[in-house]
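>>> Mind looking at a prediction? Sequence and model below.
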Amino acid sequence: MSAVWNFFNVSPADSRFAVCKDCEAHVMRGGSKASSFNTSNLICHIKKNHPEAHEAFLQQSKAKQQRGKDSLQKTTQLSLKQSAEKKMKYNKEHPRAKAISQKIMECIALDNQPFSIAQDAGFSKLVEFLEPRFAMPSRKNFSDVCLPELYSVVYEHVEKLISDAVAISFTTDIWSSSVSQVSMLSLTAQWLDPDFKLVKTVLHSQECRGSHTAQAITCAFEKMFETWKISKERVHVIVRDNARNMAKATSEFGVLSLPCMAHTLQLAVNGGALSQRNIADALAVGRRVIGHFKHSPLACSRFEDIQKELNMPVKKLQQDVSTRWNSTYYMMQRLVEQKRALSAYAADYELPATLNATQWGILEKMTNLLEPFEQLTKDISSAEATAADVIPAVMSLTRLLARVDESDKGVLTAKRTLLEAVCNRFNGVQSEPLYAIATLVDARYKDRYFDSDKKGEALNMLLSVVDEMAGGGNDQQEETAGARSDDPSQEDGDPRQEERNPRQEDGNPRPPKKARNESLQDMYQEILAENDIITQATTGETASQVHTYLGEVLILKKECPLSYWKSNQARFPALARVARKYLTAPCTSVDSERLFSAVSHVIDEKRNRIHCDNAEMLIFIQKNLPLKQ
């Protein structure tokens, strides 16, 4: 408050005026509203009419300002010791310094940064600006001290999580670096918690020295599982590639294993379609064309100019990789897409090879033929894909390949060979308990995708496992009554029932006479429409649960089966225990593949001498730190 109010009072009759204490004059406060009041008129009044009062006002104002300065100085002024401490750097054991070092270590692990970032001028200036008292540790301190400390923190958290898991599924693979003479063996784990939430973690990406024999891999498995105190009884399955050494190693280790579905599809496509002479010749010409643009910047510039002239999107041609069949699919797709631009280029400039009309037709038809495989590869490579997806996918894929389409002319032999390859590679999937039971407890599929002669066998497998996990009850299955349920898809007049597809003696669908343009999803729906729901007379509580569950309507394919079991585990407790075990299994080893993609960013050309132990700790932190946060 201004010192002038020592000489005035607010008028009780009208707040717009102030009354002088000396002469009792009413002085306007400067406006009609309180927001516009000021003290200028009051100061002028005492200056003009009361010089002594004005002098006293000036002295009081100076004294008030000085008290404010003294108070501010008293509250902000630091002692000599405090000033000195403020300029001193934190000791490395200071809590604040340790916290900052840990965050920098997390940054290095999560963002694939080298340890040398501690010596980079820009990063050091940024940290100094944010915290002047922090002394940046050395590169060696991060690699030898901070990394093991953070690894221990994350390790303890993962160890606690995995100790509570009942049934655990694993993936494994071997990777060799292209920039360093290093090979690494991976081990990832996943399981379902009591709320049917999928938990994934990376356990190892350790160096695999020497020859990759089955015996060496078995010894590595024994050490890894012993490190995490995981007994073989808790191992549900290990998903691995189709290599003989890996299959033999898991067998000798004494646990169940399944081949990676993506690898199996790779073998089927390469052996059944891409190896055909006319297709291989067309692909060879396509690779030569792509190689021309890949090694000539001038050719690339000319090709881009032609794309712009034709009002086409500017896109580069894609080179395939021999170990990824879908990269060959994308290569063919891009060649077909850029046919006009390539033809225009060949008219003006020289190419090392050109595709003739027959070869263009083959590439286009092969793109259409392999489209379901590409879609299926995407589906099974998702994080949510499980072993339950294998049987429905194989049944739908074989049915689609068995259909004869007018567009198959020119690749009909390749289509037949592809069908044979898929049937041979996936022979017996319906009899594999891990696949069969997982499919039955997936509420999107249940028993609808089994052949009629395999459905009873799969159901017996499920009942046996339910009894075993329920404590060995005496529930038994009676004779099949053969009655249809009230499933709306089975009613008369359903358009999906109008067309049946009888099977040949070899079990494959018989090709229809008319040409079709159908997708993989159409096959899923068609199989559902052809499968009746069978009701059975049962005795015993667990068997009753199974048949009640199987008799209910399927959930949509896009819905999550884990959410279904979270909501229905109270209704079907015996089945929920089976689902919690069997729905943990992935159908591919994609988790290990993705892990090695991350490893390739750690062991790269700039860090090709990093120690494998440090690389494993960095990957372990990168993949598992989000579980702790």
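Structure's in. What do you need? Numbering: from 1, shown residues only.
>>> Could you use CA atoms for every contact and neighbour count after this?
OK.
>>> residue ranges for the strands of this protein, please.
Using DSSP state E, the strands of the chain run over 8-10, 17-20, 26-28, 168-171, 174-176, 183-192, 198-207, 235-240, 257-259, 476-484, 534-539.
>>> how close does Thr358 get to Gly410?
9 Å (CA to CA, to the nearest Å).
>>> Just give me how far stretch 585-604 sits from the chain centre.
Its chain's C-alpha centre and that of stretch 585-604 lie 11 Å apart, by CA atoms, centre = their mean, to the nearest Å.
>>> swap in stretch 128-136?
With CA atoms, centre = their mean, you get 36 Å for stretch 128-136.
>>> So which bits of it are buried?
133-136 (16 or more other CA atoms under 10 Å).
>>> Closest one of the residues you listed to Thr250?
Thr250 has its nearest neighbour among the buried residues of stretch 128-136 in Met136, at 46.6 Å by CA to CA.
>>> Alongside the first one, take a look at this:
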Amino acid sequence: MTNALAYWAALDCRPIAVVEDKGLEKILQIALSDPMYELPCRKTVTKRVQQLYDSEKGEKENLLKKAECVAITGDHWTSVSNANYLGVTAHFIDNKWCLHSFALTIKKITTRHFAENVAEDFESVTEAWEITQKVTTIRTDSALVLTALRHLTRTMKASDDDPAYVVKFKAAFEKDLSQREDALNYRFLQVATALDPRFKDLKCLPRGERGEVWTSIEALVQQQPGRATPERTEEPARKRSLLLYNSDSDSEDEDGPKGALARYKAEPTISERDCPLQWWSTHERAHPQLSVLARKYLGSPATSVPCERLFSLAGNIVQKKRAALSSENVNRLVCLSNWLKERK
């Protein structure tokens, strides 16, 4: 029962002092049919929460050790006690094509938000988790997904039918959007879109830019270090001939980058409601070279929304009555609650 109480307090962001609640003790006495039951003391529950934190952190460390590529998101948050925190989350796709997303830290920051200071803060977090060499991208609150960006660009064009206030709003929105566009890593977004079987036809891009994306992917395949890749399953002769017939070139090397791209491009696109990771889990052996890239690019989140969720969670913990919590306890409680929710 003590372990269950510690789990409940950590999962639902309850203060440890709840174990001093006589009403809770009465409820448990009725539930356990034991009128003599007494709640554990705060020290005991705190110790169990710490043990739970250590156990969960060990599991996350093991997951990160097995990951080949890790994307992280980060953002800053100010608590009710006016303390500044940096929240960092990790995202990656494991060898079973399951997407993992969880908190790494919510760290108290005392320096100004200059680029050099922020870079050092991120580096200290990746070094603590031993993933510095695995980090592929760092997302902040300025990131946008490519398909959404193109849609917004078209939608926010002012028309003759728009009232004056709508025209003014769209002009301001377009200005802000253009500033965000300048900060985007377009090529990364384009490659990620092409490796998503839902959008690999690249209809969100002008025709003239689509060839450049596939050229970039071909170069990325060529740059892959020599490594053992999963064997490609032998496809039925009829399907194989159709794929080759639909390819852009009949003379390209079947096992080289051009052949890999031709086979992938010949695959039909899937519905937007289908899961791209499920598609790759069943087609990994058919496209071993591109699956390595897909695991890297599709594992990177489009925005820093995971950090915003982390701050919402932190706000449930660092309240006015708990504003005196130490930064170490804030980190433990926020991360532990996030990990337990992620497990569910």
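Thanks, I have it. Remember, predicted model here, so these are calculated numbers, not experimental data.
>>> Got a TM-score for the pair?
Remark: TM-score between the superposed chains equals 0.84 [TM-score structural alignment, normalised by the length of structure 2]; 322 aligned residues with a CA RMSD of 2.6 Å.
>>> how about the buried residues of stretch 128-136 of structure 1 in JSON lines, adding distance to Phe221 of structure 1?
Output for these, formatted as JSON lines (distance: CA to CA, whole Å):
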{"residue": "Arg133", "distance to Phe221 of structure 1": "47"}
{"residue": "Phe134", "distance to Phe221 of structure 1": "43"}
{"residue": "Ala135", "distance to Phe221 of structure 1": "43"}
{"residue": "Met136", "distance to Phe221 of structure 1": "40"}
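>>> Cys44 of structure 1: which of these is nearest?
Arg133 (53.8 Å).
>>> So that closest one is in contact with Lys87, correct?
Yes: under the criterion of CA atoms under 8 Å, Arg133 of structure 1 makes contact with Lys87 at 6.9 Å.
>>> Which one of the strands of structure 1 lies nearest to Glu468 of structure 1?
The nearest among those, by CA to CA, is strand 476-484 at 12.6 Å.
>>> and the angle from that closest one to strand 534-539?
150 degrees (axes from the mean of the first three to the mean of the last three CA atoms, to 10 degrees).
>>> Counting by contacts, list what strand 476-484 of structure 1 packs against.
strand 534-539 (3 or more CA pairs under 8 Å, 6 or more residues apart in numbering; DSSP states H and E).
>>> Residue in structure 2 paired with Leu562 of structure 1?
Matched by TM-score structural alignment, Leu562 of structure 1 corresponds to Leu277 in structure 2.
>>> out of everything not next to it in sequence, what's closest to that match?
Nearest residue to Leu277 of structure 2 in three dimensions, chain neighbours excluded: Trp97, at 5.8 Å (CA to CA, 6 or more residues apart in numbering).
>>> What is the aligned counterpart of the one you found in structure 1?
Aligned partner of Trp97 of structure 2 by TM-score structural alignment: Phe196.
>>> Same question for Arg263 of structure 2.
Under TM-score structural alignment, Arg263 of structure 2 pairs with Thr548 in structure 1.
>>> same thing with Arg14 of structure 2?
Match for Arg14 of structure 2 (TM-score structural alignment): Gln113.
>>> count of residues packed around its match?
Neighbour count of Gln113 of structure 1, defined by other CA atoms under 10 Å: 16.
>>> So it versus Gln266 of structure 1, what's the distance?
Gln113 of structure 1 is 34 Å from Gln266 of structure 1, by CA to CA.
>>> now swap in Ala84 of structure 1 and tell me
From Ala84 of structure 1 to Gln266 of structure 1 the distance is 68 Å (CA to CA).
>>> Just want to know which of the two has more residues nearby.
In terms of neighbours (other CA under 10 Å), Gln266 is the more surrounded of Ala84 of structure 1 and Gln266; the figures are 19 against 10.
>>> What is the aligned counterpart of the more buried one in structure 2?
Per TM-score structural alignment, Gln266 of structure 1 is not aligned with anything.
>>> Once you drop chain neighbours, what's closest to Gln266 of structure 1?
In space, Gln266 of structure 1 is closest to Trp325, 5.8 Å off (CA to CA, 6+ apart).
>>> now Ser337 of structure 2
Leu11 (4.6 Å).
>>> Over to Asp196 of structure 2?
Pro276 (6.1 Å).
>>> Hmm, that neighbour is touching Phe199, no?
No: applying CA under 8 Å as the test, Pro276 of structure 2 and Phe199 come out as separate, 9.8 Å apart.
>>> Glu25 of structure 2 versus the nearest residue to Ile16 of structure 2 once chain neighbours are set aside, what's the distance?
Once flanking residues are discounted, Ile16 of structure 2 sits nearest to Arg42: 6.1 Å by CA to CA, 6+ apart. Relative to Glu25 of structure 2, Arg42 of structure 2 is positioned 13 Å away (CA to CA).
>>> next one: Val18 of structure 2
For Val18 of structure 2, the distance to Glu25 of structure 2 - CA to CA - is 10 Å.
>>> next one: Leu189 of structure 2
On the measure of CA to CA, Leu189 of structure 2 and Glu25 of structure 2 end up 54 Å apart.
>>> same thing with Lys341 of structure 2?
Relative to Glu25 of structure 2, and taking CA to CA, Lys341 of structure 2 is found at 26 Å.
>>> These two - which one has more neighbours?
When Lys341 of structure 2 and Glu25 are compared for neighbours, Glu25 comes out ahead with 19 against 13, by other CA under 10 Å.
>>> Now check structure 1 for the residue matching the more buried one.
Checking TM-score structural alignment: Glu25 of structure 2 goes with Ser124.
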